[in-house]
Every structure is written in C-alpha cells, then in structure tokens.
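**Q** With the sequence up front, the predicted model follows.
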Amino acid sequence: MPVNLHVPSIRWNMLDADEIATLCYERFEQLPRRGKPEPGREWSLLAAVLKVTRCADSDTVEKEVVSLGTGTKCIGQTAMSPTGDVLNDSHAEVIARRGCTRYLTQELRRAVVGGHSSVFCGADERGKWRLQPGVSFIFFTSHTPCGDASIIAMADSQAQPCPAVPSGGGHGLKRKAEETRDDRKTKGPRLGQQGTAETELEERAHAEASLLSDRSVDTVLLDSAPQEIQSRVHPQLPDIHRTGAKCVPGGPADPLHPGCGYHSTGRLRVKPGRGQPTLSLSCSDKLARWSVLGLQGALLAHYLQEALYFSTVVVGKCPYSQEAMHRALVTRCSRVSELPAGFSVCPPDMLQSTLEFPFSQAHTQHTHRGQGRISPCGAAISWCNVTEQPLDVTANGYKHGVTKKALGTANARSLLCKLELFRSFLSLVSATDPSSLPDSLRGRELQTYWDYKQASAVYQRAWQQLHSQAFPLWPRADRQLLLFTLED
C-alpha cells in the first residue's frame, strides 16, 4: 500500500533512506514463502523500484513499491536461448528493473485504451506519453551493485555480492559431489554451471589450508586467496573488497597485484558464473547505462516522448563508498553528449540506509548456527504491481520447480524473459488504436524482437552515442539470440 507522508512542499524530494529500505523489506515480508532464502542457511540480494508521487494540491508525498526482485545468479553463455525463453540474468537489480517494465507496460496500456493511468499522461508528439506531473522513480538495492561500485576500501570482512571464485586447486571432486546433491534437491533442470558464490566458504577453507601449510606460496595464488587470509599474510597492506565480475574482453585486465592493486577501476565487467562464462554485464554497468538510456528499454521507448530515469539510488546497510558509487554510476557517463531529444545524462542522487536486509550474506553468516556452509539462494523472486500474475519465481532461468519435460512450453517460462516481455509489448501495440500509434511503429514490416528494438530509432541513436563515447567495449548482443517471434 502507498505510504503518505506530509512534508513541506519545498522539501518534497528530500528522502529518508531508512524509510525507503523499510518499505522494500516490508513488501518482501508480505510475499509468499516460495523462493525465499532458508533462514540461517541461505542468503540473497534484494532490489526494488518505488514510484514517488507528489500530490499537486497538497504537501503529501506517496511512496509505493511497484517492483521488487531478489537473486544472485546468471546463466552461462551456452545456456542462452535463441527463442528468448530463458531469463539470462537473475541478479536482484535486473529482476527489479524488468518487473518495472511489466508495470510500465500495464500503465501504458491503461493510458492508450482511454483509462486512467497514475503514471502517464499524453505528450505533444503523436502516439507518445510522458510522466504525470510530480511522478518520479527511486531504485533501491540492499547491497552495493556488483562490479565497479563494489571495488572499495575494505573496512570489515563482509563479502561482496559477486565474490571471486578461484579456479583449480584440487577440490573439483568435492564440488562435483555438491552439485550432484544440489541436483537431487531441486526439480528444476540444471542448465550449465551457474551461480556467483556457491563455493565461497569451501574455497576460503581450502585456500587458508594451503596458505598456512606453505608460506612460500607464490604471489599469484596469494592474490586469488580470500581477503582475510591475505591480510594475515601481509597485514601491513591495505586492501579492497573484491568483485568476481571480470573485465570485459578487449580491454585491460585486472593487474591482480596484492592489496589495493588487485583491481582496475572504471572498467566494464561481466558477472561471474561458476566455471561457465556469462555475457551479463555487472549491475554497476547496467545502472550507469540506465542513467543515460533510461529504465524503460528500447521497446517502451516507442511510446515515450522522454526516457524515464531513476531520480535516486538507495543502498542498504553493507560495505559502501559514495566515491565508488559516483565513479561507477556517474563519472563514466558524465561527458556523453549529442544525445537525441528525449535523452540526457541523468545521474541519480545516492543515499545509504542504516538498515540491513534480513537475508543478506553478512546477516546470514552472523546468525548461522547449523552444520555445513551457507550458500546463495538458488531462486529469484519477482513481484510487481500488475493485475495479472504479479509474482514470478525462477531458478536457472526458468520457472521455479519446472521439470525438464516442460521445457519449451509456456509453463516453463519466466514472465521476465525476453519472449514474455515481447508478448506483453505486442499486446500493448494491439490495444493501441491505429490512428494513435507512434510514428516509429507505422508503415513497417516488423516481425522479430530484433526488428522492434531496432525500429526504436531514437533510443538506438542514444545507445550509439553512449557506446561510442563511454562504453566502446560493451559487448554487442548476438543477433541470432534476438531474431525470435511469438510463433517460435
């Protein structure tokens, strides 16, 4: 339910980070149990999008969670589907943003069929819409986004959301046994090697044993060891939190020097999988991209006169650096220029809450009392404020609990996968009176997902400017993975 706050009109945009966190955590608590981490044994990340509305005739401000997501994983490159029916990236930030596009699509549909939308009103251009006066959006994440924003000075032992996963080292058989046990516990298909941190504690124990038994270990092995072990061996060296997200190919790699010299900063990074490379850019990179291209994506940009931006990013209690957040989300895009009308560089305000997510990795480690190791929750939850099927729980890119027999059917698909979001968008197009269609959707033979994305010409021009000026190494999507239609 929306929360009404009475504040002075000249201060309506001043936010309380703890209030934002509380709204998100309470929304999570109201969800069913399915897909949530097992208390004391599993952890996850949470992200959400909130709509903020200032009432025109009063000093009242409404804040409402319209999309929420949890998750820590992404699928490997070989598991990606050419029919768009697999959810590639299930990090909480991506889940929350994709859920928000479901919400925005619903609100656009309400607008185009003549009903009332609390989000959109008519714009000047034919077939275009803009935000209602006084409406803005806030992005919340329970943890510093993975990638560049997570490379910060280490002031405590809390882990990052994308911890590094060292390769090799003589424990492959144990890992394989654990994977077999995991397979028996889940009904869902196992699609390649997945995850971001399943073996973190196991790797830590192995590395610590190796280091303590061989003080002459070479520098490369030492650099890949857990941070608290390095600090024991080189206690005089300042250190930084590590991210398992790797620098994208084609540019400088991390130097991997001891301490603060381990990472390069300001780099585009791909999220880690366990053994299997991924094509998913880090959440730091995606938030930076959204600050220029907007949160709506290429498809909904057909209907919008101006891109939609997050006014504020709020981070929960965790290792945090305002400097690193600014570097990752703002500085890298700050000089992008010559953007087409409707797009601009819109850096968000950044705040941190003092409230920790009850299922964070740090809190789970603190409360863990049982046997065995803690691990990231294998499921990802999406909830958004839509009329039909607001809840979507997935694992390994498919509906949670789906059997292999159901693969390739609608019952196996997440509502956030490309194919389902495409279906929702085409439903919006069908509901639009032909005389009210945006010009970019008129007089064209558009069939595939790729066709509709490319037809959003103004969005694509903005992306070209961002790509050439700020992110030239951003990997291009494989067109063969985007040529699907609803009939595929």
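**A** Cool, the structure landed.
**Q** from here on, contacts and neighbour counts on C-alpha atoms
**A** Fine.
**Q** tell me which element residue 425 is part of?
**A** helix 418-431 (DSSP states H and E).
**Q** buried set for that helix?
**A** Neighbour counts over helix 418-431 (16 or more other Cα atoms under 10 Å) mark 418-422, 424-426, 428-429 as buried.
**Q** Tabulate the residues you listed (TSV), appending distance to residue 346.
**A** Shown next, in TSV, are these (distance: Cα to Cα, whole Å):
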residue	distance to residue 346
418	26
419	29
420	29
421	25
422	27
424	28
425	26
426	29
428	27
429	28
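**Q** Return the member of those nearest to residue 54.
**A** Comparing those against residue 54 with Cα to Cα picks out residue 428 as the nearest, at 27.5 Å.
**Q** now the residue nearest to the closest one when sequence neighbours are not counted: how far from residue 307?
**A** Using Cα to Cα, 6 or more residues apart in numbering and skipping residues adjacent in sequence, the residue nearest residue 428 is residue 109, 5.6 Å away. Residue 109 sits at a distance of 17 Å from residue 307 (criterion: Cα to Cα, to the nearest Å).
**Q** and if you look at residue 336?
**A** Relative to residue 307, residue 336 is positioned 16 Å away (Cα to Cα).
**Q** These two: which has the busier surroundings?
**A** Per other Cα atoms under 10 Å, whichever of residue 336 and residue 307 has more neighbours is residue 307, with 24 against 17.
**Q** Who are the contact partners of that one?
**A** By Cα atoms under 8 Å, 6 or more residues apart in numbering, residue 307 lies in contact with 293-296, 301, 342-343.
**Q** Pretty sure residue 346 sits in a strand.
**A** No. Judged by DSSP: H, G, I helix; E, B strand; the rest coil, residue 346 forms no part of a strand; its state is coil.
**Q** Next secondary structure after the lengthiest helix in the chain?
**A** Criterion DSSP state H: the longest helix present in the chain is helix 92-112. Using DSSP H and E, the helix or strand that directly follows helix 92-112 along the chain is strand 120-122.
**Q** next up, a second structure to put side by side with the first:
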Amino acid sequence: MTTDHQMEDAKVISVATGTRCISGEYVSLVGVSLNDTHAEVIARRCLCDFFYAQLEMHDDSEDSIFVPRPTGNGYQLKDNVKFHLYISTAPCGDAGISSPHEAVSQDKHPNRKARGQLMTKLEPGEKTVPVKSRSAHFQTWDGIALGESLLTMSCSDKIARWNVVGVQGSLLSHFVEPIYLESITLGSLRALHRQVVQKPGQSALPRPALPCPALH
C-alpha cells in the first residue's frame, strides 16, 4: 500500500505462499475449508481482512484508509491510498500461456487455442485446463458428491475479475466502493497483459472508473 505515490513509504499489507486447490471430497458447506490456497488468492483474503479492520477503526481514528462517501451512504478509499500486487511467477491459467510469436497473426504455437479462455485448476495440483474441456453444465453440490471434479477458477481469471469488480469482494461491496489495484508486478512476466487487459469478451463488460493496473 502506498500513500501519495511515495514508494519509499510503502507498507506491506499481506504476504502469502501456496500451491494447491482442494479436491471436491474436501469441500465444506459451512466454511471450514478453503477451496483455493494459491498465493494470490490467500494474499487477497488477507487484504480483505485488512479492509475490515480499517472499517472498524474508522470512527475512532483518522488513520483509517476509508472516508465517508459524499452521498453519505457507505465509505470510499482515500484518494491518495493505492494498492499494488507483486507476484513472483506468472499466475496459473491464461497468463501463464505465452509464446514469443503471440503477436503474429499466423502464430502456430500449440498453446494458441487455449488463449483467452476461462481456465480451471486441476485438483489438487497447479496446472489448468480450459473450462470447456471439463464440463458443459453448471457445477452442483450433488455432482461433486457423485465424483465430479471441483471447478476452481485459475488465478489469471480471478485477477481479471478483480480488475472489473474490485478486490474487496461481494460482502464488502455493501459498505465500500470498489477498490482496484494500481499496479501488478510480476517477477516472471508472461501473458498477463493479454489476460487482464485484452481478454476476449472483457471489453463488453462495464469498465471500472479507475484505469487498468500498470503491469511491470
């Protein structure tokens, strides 16, 4: 988190590591297990916990990152507060599919057919496959109980979703305006720009009021 774009005063809000998503047999209907424990997902969960703590301290401290909305309904992030995401390696899913020739219209790379598609994680590992190749119908609890593989969306697709609806999640959306990432930095940059900014079909979605995050 930065204030007034002063990187030397940046604060680390959450740090996470992880490599797995659970199998369908371990899914909990009462919230005692996490379906996805990849690092990006866990880091965002910790960030949401930080948001809740900041809301709780708002009435007693001016140090809160939130201020009341001008309309008087809920809160919004202070204008000078920005959030940045660092990922050591390319997120699983479409952002991890790249080719040095992907900008060429006649690209013959074998992964080209999977680009731009929604991807789901292979339980309980790290690899992903296009959703269309796994299921042609909506997933149900009965289906999982009967042995269907759990469809856990890739980190690439989740980051793309955050770029549209914000990182705060559905519950916090009742109290605060959407919160967007100011920048995303990858230790190993691959195809994140295509996934987050140029994903097919994403242009038809309502765009956030803030610009897309800077990619490094």
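**A** Looks like it came in fine. This is a predicted model, so every value here is computed, not measured.
**Q** what's the TM-score here?
**A** Scored against TM-score structural alignment, normalised by the length of structure 2, the superposed chains reach a TM-score of 0.78; 186 aligned residues with a Cα RMSD of 2.5 Å.
**Q** quick one on the thing from earlier: between helix 418-431 and the longest helix of structure 1, find me the angle.
**A** 10 degrees (axes from the mean of the first three to the mean of the last three Cα atoms, to 10 degrees).
**Q** in structure 1, which spans are helices?
**A** Here structure 1 has its helices, by DSSP H, at 17-29, 92-112, 172-185, 200-213, 219-224, 227-233, 283-293, 297-301, 322-329, 361-367, 418-431, 449-455, 457-469.
**Q** Would you check the span in structure 2 matched by the shortest one?
**A** Helix 297-301 of structure 1 lines up with residues 169-173 of structure 2 when matched by TM-score structural alignment.
**Q** cool, and the third one?
**A** With the alignment judged by TM-score structural alignment, no segment of structure 2 is matched to helix 172-185 of structure 1.
**Q** In that helix, which residues are buried?
**A** Residues of helix 172-185 of structure 1 classed as buried: none (neighbour count, 16+ other Cα under 10 Å).
**Q** can you map out the strands along structure 2?
**A** 2-3, 66-68, 75-77, 81-87, 119-121, 128-130, 152-153, 181-186, 214-215 (DSSP state E).
**Q** Output those strands in TSV; the columns should cover distance to residue 109 of structure 2 and mean neighbour count.
**A** Listed next are the strands of structure 2 as TSV, based on distance: least, Cα to Cα, whole Å; neighbours: other Cα atoms under 10 Å:
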stretch	distance to residue 109 of structure 2	mean neighbour count
strand 2-3	40	17
strand 66-68	47	18
strand 75-77	43	19
strand 81-87	25	17
strand 119-121	18	26
strand 128-130	16	20
strand 152-153	24	20
strand 181-186	23	18
strand 214-215	24	14
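**Q** Would you mind putting the ones you listed into CSV with distance to residue 98 of structure 2 alongside?
**A** Formatted as CSV, those follow (distance: least, Cα to Cα, whole Å):
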stretch, distance to residue 98 of structure 2
strand 2-3, 31
strand 66-68, 39
strand 75-77, 35
strand 81-87, 17
strand 119-121, 15
strand 128-130, 14
strand 152-153, 19
strand 181-186, 14
strand 214-215, 16
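**Q** Of these, which is nearest residue 197 of structure 2?
**A** Closest to residue 197 of structure 2 of these is strand 214-215 (Cα to Cα; 9.8 Å).
**Q** Where in structure 1 does the closest one fall?
**A** Using TM-score structural alignment, strand 214-215 of structure 2 corresponds to residues 349-350 of structure 1.
**Q** can you put the helices of structure 1 in a markdown table and add distance to residue 80 of structure 1?
**A** Listed next are these as a markdown table, based on distance: least, Cα to Cα, whole Å:
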| stretch | distance to residue 80 of structure 1 |
| --- | --- |
| helix 17-29 | 29 |
| helix 92-112 | 16 |
| helix 172-185 | 20 |
| helix 200-213 | 25 |
| helix 219-224 | 29 |
| helix 227-233 | 33 |
| helix 283-293 | 19 |
| helix 297-301 | 20 |
| helix 322-329 | 27 |
| helix 361-367 | 28 |
| helix 418-431 | 11 |
| helix 449-455 | 15 |
| helix 457-469 | 23 |
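**Q** mind checking which of the ones you listed is nearest residue 79 of structure 1?
**A** helix 418-431 (14.4 Å).
**Q** which residues of structure 2 does that closest one align to?
**A** Going by TM-score structural alignment: helix 418-431 of structure 1 matches no residues.
**Q** Now do stretch 158-169 of structure 2: distance to the chain's middle.
**A** Put simply, stretch 158-169 of structure 2 sits 5 Å off its chain's centre (Cα atoms, centre = their mean, to the nearest Å).
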